[in-house]
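Colleague: Structural data only, the sequence is not supplied:
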């Protein structure tokens, strides 16, 4: 798998939720903080404001997308001066669907809101690099795949049909991937010194090494073989990788192997020896030692505790 697909597969937990809501002025809706989740708001019709203590008021227009990756609370309102009157609501709450109302009124503001449940144990550092608010303003011709996904999701929520219960979670996963792609595709200004996952995945050498790790985790990687994938000599590659991602190549490799192993222990019936081979260990003993070092418990006990 590629890096971003791997990250989403490991971090995600449970089923994502979404609702299509029509608001009629004056209105202000609080969305409660939900630790261990990431939420989004998409404006389908009309203007509104997003108000949060960590960002300040943000004006939104039809087509705008905002992503809150760290589960912080916020308010949507017709104006920054409108006081919230509705009770705080959790975007994971299935009861949120009760807010859906007739959208025939052209004066209404219509939004899509939703949330993803994330596994705090397997939280990938890519998510930690995201700002409190990712705002993707509507611009003609920008992010066409993202816009197409929004249209499909809005249609399914407005007109549920046979298969909708299966389609909506798949569209929400697709939406999350396109939001992250759009953020990662943002190129810093020339001469700007940046670090973190956006910089690493936009750096050809580091991105090549990450692709190699994620596409063939079982290979007996060394700094030298990863440097060869990156097209650099050993020392410059190690410095570059460590500078951008904050940890040396083999430290990241071991962490990702153990993260992948933990997911396999909980989600599959693969034997311990089979998992050891899949994540690059030649013996079950070596794998168990590395796993216990990271998780503080033996792989077998970890599997039993998760079931």
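Modeller: Right, received. Where do you want to start? Nothing here was measured: the structure is a model prediction, and the numbers come from that model.
Colleague: Please count neighbours and contacts with C-alpha atoms only from this point.
Modeller: OK.
Colleague: Buried ones in the host helix or strand of residue 251, by neighbour count?
Modeller: Assigned by DSSP states H and E, residue 251 belongs to helix 249-267. Using 16 or more other C-alpha atoms under 10 Å as the burial criterion, the residues of helix 249-267 that qualify are 249, 252-254, 256-262, 264-265.
Colleague: with the residues you listed in mind, which one is nearest to residue 71?
Modeller: Nearest to residue 71 among the buried residues of helix 249-267, counting by C-alpha to C-alpha, is residue 259 at 22.0 Å.
Colleague: and that closest one, what does it touch?
Modeller: Counting by C-alpha atoms under 8 Å, 6 or more residues apart in numbering, residue 259 touches 10, 122.
Colleague: can we see that at 10 Å?
Modeller: Applying C-alpha atoms under 10 Å, 6 or more residues apart in numbering to residue 259 gives the contacts 10, 11, 121, 122, 123, 124, 253, 279, 291, 294, 295.
Colleague: do the same with residue 268
Modeller: Contacts of residue 268 by C-alpha under 10 Å, 6+ apart are 275, 303.
Colleague: Please tell me how far it sits from residue 293.
Modeller: 22 Å (C-alpha to C-alpha, to the nearest Å).
Colleague: and the residue lying closest to residue 279 once chain neighbours are set aside, how many residues sit next to it?
Modeller: Of all residues not flanking residue 279 in the chain, residue 218 sits nearest, at 4.8 Å (C-alpha to C-alpha, 6 or more residues apart in numbering). Residues within reach of residue 218, counting by other C-alpha atoms under 10 Å, total 17.
Colleague: Check it against this one:
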């Protein structure tokens, strides 16, 4: 798998949730902060205002996408001065009513004023498998609508909205895949649109740097391979020393440190999502010794593999 697909597959857990909501003015709704999740709002029709807790109000129009990678609290309203309805859930609720299950359509009646239709939803993330790529994202990402930009994202939104508004046979199977597609398109666009700077560091820069990306793809394609810095440098098309310096500068850790961390993160997912024996999981992440695997896993996660599986 490529790096971005792999990161989403490993970090996301559970079933994504979404709802198709019609707001009739006057209206205002607070959305609680939900740690361990990522949320989105897509304006399908009409307009509204996004009221972040620590920033100026932002007007949203049809086609605008707002992504909240860290589940930050926020408010939507038909006016920046509107009194809002308190959040209907808190961070300890398991099923936030404002991020309902896949086929929910909600009609929030006001006084018959202009209608705004919003597609809202959330993805559950596993904090123990949080990838630095996602941790470094800003609290709020806004992708304004533009007729000549992001056609794939618009298509995914339209398909998702159609399934939620008019559920049919197979909708419950289609919607989770569309939600994952939407998440990947949002992340792809954000990383692609980060300005290129010669002094830039971090994951946005790493994913736009061909040599480092080539090495990352090699690690994610085959984490069990006995990679050395020299072999990864060969994948990157660089000599050993310049590659190691470049990788550490952009990714934030040396190549083999990242390799070990990714192996342990992959192992954590396998422990929670499969019944494979420990020796099989150890082999899948590059360890011929179950003892060496258990030692590395405990050093990374603070608990033995068996206990980690039981606690999940």
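Modeller: Looks like it arrived, so ask away. Small disclaimer: the values here were computed from a predicted structure and weren't measured.
Colleague: Could you measure from the aligned residue in the second structure for residue 206 of the first structure over to residue 104 of the second structure?
Modeller: Residue 206 of the first structure maps onto residue 212 in the second structure, with residues paired by TM-score structural alignment. Per C-alpha to C-alpha, residue 212 of the second structure is found 42 Å from residue 104 of the second structure.
Colleague: and what of residue 152 of the second structure?
Modeller: Going from residue 152 of the second structure to residue 104 of the second structure by C-alpha to C-alpha gives 24 Å.
Colleague: Which of the two has more residues huddled nearby?
Modeller: A count of neighbours by other C-alpha under 10 Å puts residue 104 above the other of residue 152 of the second structure and residue 104, at 15 against 12.
Colleague: Contacts only, for the more buried one.
Modeller: Counting by C-alpha under 10 Å, 6+ apart, residue 104 of the second structure has contacts 17, 18, 19, 20, 21, 164, 165, 167.
Colleague: okay if I get those as JSON lines plus secondary structure and neighbour count?
Modeller: Output for the contacts of residue 104 of the second structure, formatted as JSON lines (DSSP: H, G, I helix; E, B strand; the rest coil; neighbours: other C-alpha atoms under 10 Å):
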{"residue": "17", "secondary structure": "strand", "neighbour count": "24"}
{"residue": "18", "secondary structure": "strand", "neighbour count": "28"}
{"residue": "19", "secondary structure": "strand", "neighbour count": "25"}
{"residue": "20", "secondary structure": "strand", "neighbour count": "26"}
{"residue": "21", "secondary structure": "strand", "neighbour count": "21"}
{"residue": "164", "secondary structure": "helix", "neighbour count": "21"}
{"residue": "165", "secondary structure": "helix", "neighbour count": "16"}
{"residue": "167", "secondary structure": "coil", "neighbour count": "16"}
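Colleague: Doesn't the match of residue 206 of the first structure belong to a strand?
Modeller: No: counting by DSSP: H, G, I helix; E, B strand; the rest coil, residue 212 of the second structure is located in no strand; its state is helix.
Colleague: So what's the residue count around residue 163 of the first structure?
Modeller: Count around residue 163 of the first structure with other C-alpha under 10 Å applied: 9.
Colleague: who's in contact with it?
Modeller: Listed by C-alpha under 10 Å, 6+ apart, the contact set of residue 163 of the first structure reads residue 156.
Colleague: Can you find the partner of it in the second structure?
Modeller: Match for residue 163 of the first structure (TM-score structural alignment): residue 170.
Colleague: rewinding a little: now, which of the contacts of residue 104 of the second structure sits nearest residue 115 of the second structure?
Modeller: For those, the nearest to residue 115 of the second structure is residue 21 (10.1 Å; C-alpha to C-alpha).
Colleague: That closest one touches residue 107, doesn't it?
Modeller: Yes: taking contacts as C-alpha atoms under 10 Å, residue 21 of the second structure lies within contact range of residue 107: 5.7 Å.
Colleague: Which neighbours do these two have in common?
Modeller: residue 117.
Colleague: what's the helix or strand for the aligned residue in the second structure for residue 301 of the first structure?
Modeller: Per TM-score structural alignment, the equivalent position to residue 301 of the first structure in the second structure is residue 307. Using DSSP H and E, the element containing residue 307 of the second structure is helix 305-311.
Colleague: what's the answer for residue 39 of the first structure, then?
Modeller: Per DSSP H and E, residue 39 of the first structure falls inside strand 37-45.
Colleague: mind checking how far that strand is from the chain centre?
Modeller: Centroid separation for strand 37-45 of the first structure versus its chain: 14 Å, with C-alpha atoms, centre = their mean, to the nearest Å.
Colleague: swap in stretch 121-140 of the first structure?
Modeller: The answer for stretch 121-140 of the first structure is 7 Å, by C-alpha atoms, centre = their mean.
Colleague: Span of that stretch from start to end?
Modeller: Separation of the first and last residues of stretch 121-140 of the first structure by C-alpha to C-alpha is 39 Å.
Colleague: residue range for it in the second structure?
Modeller: Using TM-score structural alignment, stretch 121-140 of the first structure pairs with 128-147 in the second structure.
Colleague: swap in stretch 28-45 of the first structure?
Modeller: Counting by TM-score structural alignment, stretch 28-45 of the first structure corresponds to 28-45 in the second structure.
Colleague: rewinding a little: which of the buried residues of helix 249-267 of the first structure sits closest to residue 4 of the first structure?
Modeller: Distances from residue 4 of the first structure to these, taken by C-alpha to C-alpha, are shortest for residue 256, at 13.0 Å.
Colleague: so who does that closest one touch?
Modeller: Per C-alpha under 10 Å, 6+ apart, neighbours of residue 256 of the first structure: 6, 7, 10, 122, 124, 213, 214, 217, 250, 262, 279.
Colleague: corresponding residue for it in the second structure?
Modeller: Matched by TM-score structural alignment, residue 256 of the first structure corresponds to residue 262 in the second structure.
Colleague: Kindly provide the distance from its match to residue 296 of the second structure.
Modeller: 12 Å.
Colleague: Check residue 183 of the second structure too.
Modeller: Applying C-alpha to C-alpha, the value for residue 183 of the second structure to residue 296 of the second structure is 31 Å.
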